[in-house]
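Student: Any chance you can model this:
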Amino acid sequence: MKNGLEDVIAAETQLSDVDGERGRLVIRGVSLDDLVPGETYEGVAASLLDGLMERPVTATTLRSLLGAARVDLYSHITRLDEGLLALPPVDAMRAMIARLGDGQDLDTALHLMAAPAVFLPAILRLQAGQRPVTPDESLSQSADILRMLTDRMPSAEQTAALDAYLVTISDHGLNASTFASRVVASTQAGLTSSVLAAIGALKGPLHGGAPGPVLDMLDAIGTEANAHAWLTDALDRGERLMGFGHRIYRVRDPRADALKNALSPLVRSGQVDRERMALAASVERAALAILKERKPDRPLDVNVEFYTALLLEALGFERQAFTGVFAIGRTVGWIAHAREQALNGRLIRPRSIYTGPLPKVA
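Tutor: As a prediction, the model looks like this:
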């Protein structure tokens, strides 16, 4: 972090870069196009944490350490009382994470990375009247999440699809939740404090709470034949088309195509509702055509929310759980940014511009 006013507008980072003009996302020097498919959650997590913890970890080592952390955290499930289970899943998950220690070491980081992966499936199952499923430390993070959610072993295609999602959303520049994480870390508070602040920012509907309404839109449209008329009427009412447009990207969000491609094996193998996918494709085509006609000077294309909703639905997550799944993938990015800030930065103290009344001069 630099001195003076630059503290307010920029943070130096080696973690990720978002190029909105070119539609490019770089994570630790590698383009997202080269990370997905192929990279695992453990692989991208090891890359993001490289040089930031007290000892290095490889993807293989991280898989083993995360498995052990998931097993260790399962004992916390007994603390999920009726009050917590009455909350939305992300709020119950956040409350459980708040009970963890607030260190700066690798063990704290591992437990924070494993916590939402264990807590969210257990919360969802208990809220549905089902028994939670114990973790299997021999599995990868993605495979175990799906197994704990459904109580059955996921297919290779399902595991690869969730890996692709977790890799895709692992880090994305200085977004609202990551900035919140860095602000807290700049005070030298622990990693748990940083992650809790980030989850608080993530749950807002303008950030991580947005994918669910994409499915609401598809449900309302219903059939491919209704797409054009429904979307036109929505725009006439001044409504936003969910899953289209982005604050940073002036062209197509590269994460959208990464997730669209991750869905393809599920479609080919018959593990996803093909009618749902056909409806989504029709809505995408119609929306892009209408937006181009209505707003020719404003580039609006598909964003990550559109295919996030379709992918997570295909994997068996209810839409009220989407923000929590987002947190599973993004936690390692928050931790990496928090550590980078704590090691290399200074206290983040933006200047405010006072616009209120001034005292009268005597």
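Student: contacts, neighbours, all on C-alpha from now
Tutor: Noted.
Student: can you give me the helices in the stretch 101-250 of the chain?
Tutor: 106-127, 141-150, 156-168, 176-185, 191-202, 212-221, 227-236 (DSSP state H, counting those that start in this stretch).
Student: Out of those, which is closest to Val44?
Tutor: helix 156-168 (6.3 Å; Cα to Cα).
Student: Could you export the helices of the stretch 101-250 of the chain as JSON lines, including distance to Arg346 and mean neighbour count?
Tutor: Shown next, in JSON lines, are the helices of the stretch 101-250 of the chain (distance: least, Cα to Cα, whole Å; neighbours: other Cα atoms under 10 Å):
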{"stretch": "helix 106-127", "distance to Arg346": "21", "mean neighbour count": "24"}
{"stretch": "helix 141-150", "distance to Arg346": "33", "mean neighbour count": "24"}
{"stretch": "helix 156-168", "distance to Arg346": "29", "mean neighbour count": "24"}
{"stretch": "helix 176-185", "distance to Arg346": "9", "mean neighbour count": "25"}
{"stretch": "helix 191-202", "distance to Arg346": "15", "mean neighbour count": "24"}
{"stretch": "helix 212-221", "distance to Arg346": "37", "mean neighbour count": "18"}
{"stretch": "helix 227-236", "distance to Arg346": "45", "mean neighbour count": "16"}
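Student: To compare against the first, here's the next sequence to fold:
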Amino acid sequence: MEVARGLEGVLFTESRMCFIDGEKGRLYYFGYPIQELAEKSSFEEVTFLLLHGRLPKKEELEAFTRRLAQRRALPEPLLDSLRRYPREAHPMSILRTAVSELGLLDPTEGEITQEALYEKGLDLVARFATIVAANKRFREGKEPIPPREDLSHAANFLYMANGTEPSPEQARLMDAALILHAEHGFNASTFTAIAAFSTETDLYSAITAAVASLKGPRHGGANEAVMKMIQEIGSPERAREWVQKKLAQKERIMGMGHRVYKAFDPRAGVLERLARLVAEKHGHSKAYQILKIVEEEAGKVLNPRGIYPNVDFYSGVVYSDLGFGLEFFTPIFAVARISGWVGHILEYKALDNRLLRPDARYIGELDRPYIPLEAR
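Tutor: Below is the predicted model:
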């Protein structure tokens, strides 16, 4: 049998949730183009779509939005724990630990019926934003701000994180960013969630595993690396020379290239427009200028090879404008992706939840003689 390195090209299940056309740069959630959803929808509506497989009617969306808003508050024991967590710890490590603790605090943790998974999934979608916002406040030496039920998910997240109610423009920026990151097929963290849940473990354990996977710099952590690249370049005037040097040394340009896309990542196209709005609002953001030069200069060499900006390339500029330091870029990713993780677990559970058990080609020796310890 041929070894599929990184499981590339291996089909292990069927799904209606996400279609990715890497050759043409297309992405769909349940058949809806991502560009259209990012422009016209809301995170709550997209979450309903990912959990139900269809867009809601008006009254359904209103009821669903209320249900999510009512679940935002965190249990007091978890807030107490968040106060005690080391402030210097990575926010993804804190999120991972907090999700695990939510399982400890749920007396019905082990229930994995479709109905129980759905209800627990709604709790997690609602509370991820509250956990990340509370951690940001504690990290700044401030007390967390209780959630408000009268704000949208995106607006409430910004309100809890920054202490002031966001402008409609800021709320829309965050809403679109969350939509773009909500789902992306069987990426590493989603596959990790499914692999864990296929053992019939509880939802909290599966999501904890997904958070741990997303933390890696080759997955969710890539957007942090892009901002570090911007900081290293320092000014637009240095960008071209910096890119030329990196390419000459055959080093990676962070935020460019994707395992799936051989064309421009459609999410990156939407985020580039959002980043441009941010730049115009602030009178030409230096970070945006640097990225545009990097994209242009690197593209001369990389585009012919099918390497283009991915979703991480411009997201950091948007998050930075919304008041977040780079250490919170990946947690924001998780605030969005939790809806996709839960949706996939619900779908896989309904399908057959077959235990994942891949194999490997053995390339070691056999029948090696055992040598006693004193004779080695």
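Student: Send over the TM-score of the superposed chains.
Tutor: Here the TM-score for the pair of chains, by TM-score structural alignment, normalised by the length of the first structure, is 0.90; 347 aligned residues with a Cα RMSD of 2.3 Å.
Student: how about a markdown table for the helices of the stretch 101-250 of the first structure, with distance to Arg28 of the first structure added?
Tutor: Formatted as a markdown table, the helices of the stretch 101-250 of the first structure follow (distance: least, Cα to Cα, whole Å):
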| stretch | distance to Arg28 of the first structure |
| --- | --- |
| helix 106-127 | 19 |
| helix 141-150 | 21 |
| helix 156-168 | 12 |
| helix 176-185 | 16 |
| helix 191-202 | 20 |
| helix 212-221 | 29 |
| helix 227-236 | 38 |
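Student: Compare these and give me the one nearest Asp34 of the first structure.
Tutor: helix 156-168 (10.9 Å).
Student: quick check: that closest one aligns to which part of the second structure?
Tutor: Mapped onto the second structure using TM-score structural alignment, helix 156-168 of the first structure spans residues 168-180.
Student: who touches the matching stretch?
Tutor: 34, 37-39, 42-43, 46, 153-155, 158, 267, 271, 274, 315, 318-319, 322, 332-333, 335-337 (Cα atoms under 8 Å, 6 or more residues apart in numbering).
Student: mind listing which of those residues are in helices?
Tutor: Secondary structure from DSSP state H places 34, 37-39, 43, 46, 153-155, 158, 267, 271, 274, 315, 318-319, 332-333, 335-337 of the contacts of stretch 168-180 of the second structure in helices.
Student: does Pro217 of the second structure really touch Ala225, like I thought?
Tutor: Yes. Using Cα atoms under 8 Å, Pro217 of the second structure is in contact with Ala225, at 7.5 Å.
Student: before we move on, back to that, of the helices of the stretch 101-250 of the first structure, which is nearest Ala59 of the first structure?
Tutor: So among the helices of the stretch 101-250 of the first structure, helix 141-150 is nearest, using Cα to Cα, at 11.4 Å.
Student: what's in contact with the closest one?
Tutor: 41-42, 63, 66-67, 114, 117-118, 121-122, 124-125, 132-137, 152-154, 159-160, 162-163, 315-316.
Student: For that helix, give me the average deviation versus the second structure.
Tutor: Superposed on the second structure, helix 141-150 of the first structure shows a mean distance of 0.6 Å to its aligned residues (mean Cα distance after the TM-score superposition for the first structure).
Student: how many other residues sit next to the residue nearest to Gln289 of the second structure when sequence neighbours are not counted?
Tutor: Excluding the flanking residues, the one nearest Gln289 of the second structure by Cα to Cα, 6 or more residues apart in numbering is Pro236, at 6.1 Å. Using other Cα atoms under 10 Å, Pro236 of the second structure is surrounded by 17 other residues.
Student: still on that earlier bit, by how much does the match of helix 156-168 of the first structure deviate from the first structure on average?
Tutor: Mean deviation for stretch 168-180 of the second structure: 0.8 Å (mean Cα distance after the TM-score superposition for the first structure).
Student: Quick one: map the residue nearest to Gln289 of the second structure onto the first structure.
Tutor: Under TM-score structural alignment, Pro236 of the second structure pairs with Glu224 in the first structure.
Student: was I right about that match contacting Glu284?
Tutor: No. If you go by Cα under 8 Å, Glu224 of the first structure and Glu284 don't touch, sitting 10.5 Å apart.
Student: So which residue is smack in the middle of the second structure?
Tutor: Phe333 (3.1 Å; Cα atoms, centre = their mean).
Student: Distance-wise, check the alignment partner in the second structure of Ser138 of the first structure relative to Gly299 of the second structure.
Tutor: Using TM-score structural alignment as the criterion, Ser138 of the first structure maps onto Asp150 of the second structure. In this view, Asp150 of the second structure and Gly299 of the second structure are 44 Å apart by Cα to Cα, to the nearest Å.
Student: And for Ile293 of the second structure?
Tutor: 10 Å.
Student: now swap in Gln249 of the second structure and tell me
Tutor: 16 Å.
Student: Also Lys120 of the second structure?
Tutor: Lys120 of the second structure is 44 Å from Gly299 of the second structure, by Cα to Cα.
Student: Repeat that for Thr330 of the second structure.
Tutor: 25 Å.
Student: out of the two, which sits in the more crowded spot?
Tutor: It is Thr330, of Thr330 of the second structure and Gly299, that has more neighbours when counted by other Cα under 10 Å, with 25 against 17.
Student: what do we get in the first structure for that one?
Tutor: Thr330 of the second structure maps onto Thr323 in the first structure, by TM-score structural alignment.
Student: surely its match meets Gly209?
Tutor: Yes. With contact defined as Cα under 8 Å, Thr323 of the first structure and Gly209 form a contacting pair (5.5 Å).
Student: Quick check: neighbours shared by those two?
Tutor: Shared contacts of Thr323 of the first structure and Gly209, defined by Cα under 8 Å, 6+ apart, comprise Leu202, Lys203.
Student: Just give me the match in the first structure for Leu203 of the second structure.
Tutor: In the first structure, Leu203 of the second structure lands on Leu191 (TM-score structural alignment).
Student: repeat for Pro358 of the second structure
Tutor: Per TM-score structural alignment, Pro358 of the second structure is aligned with Pro350.
Student: how much space between its match and Met96 of the first structure?
Tutor: Taking Cα to Cα, one finds Pro350 of the first structure at 31 Å from Met96 of the first structure.
Student: what do you get for Ala286 of the first structure?
Tutor: 42 Å.
Student: Return the residues in contact with Gly101 of the first structure.
Tutor: Counting by Cα under 8 Å, 6+ apart, Gly101 of the first structure has contacts Thr108, Thr192.
Student: tell me, how many neighbours does the closest residue to Leu52 of the first structure other than its chain neighbours end up with?
Tutor: Leaving aside its sequence neighbours, Leu52 of the first structure sits nearest to Arg339 (Cα to Cα, 6+ apart; 6.0 Å). By the measure other Cα under 10 Å, the count of residues near Arg339 of the first structure is 27.
Student: Thank you kindly, that will do.
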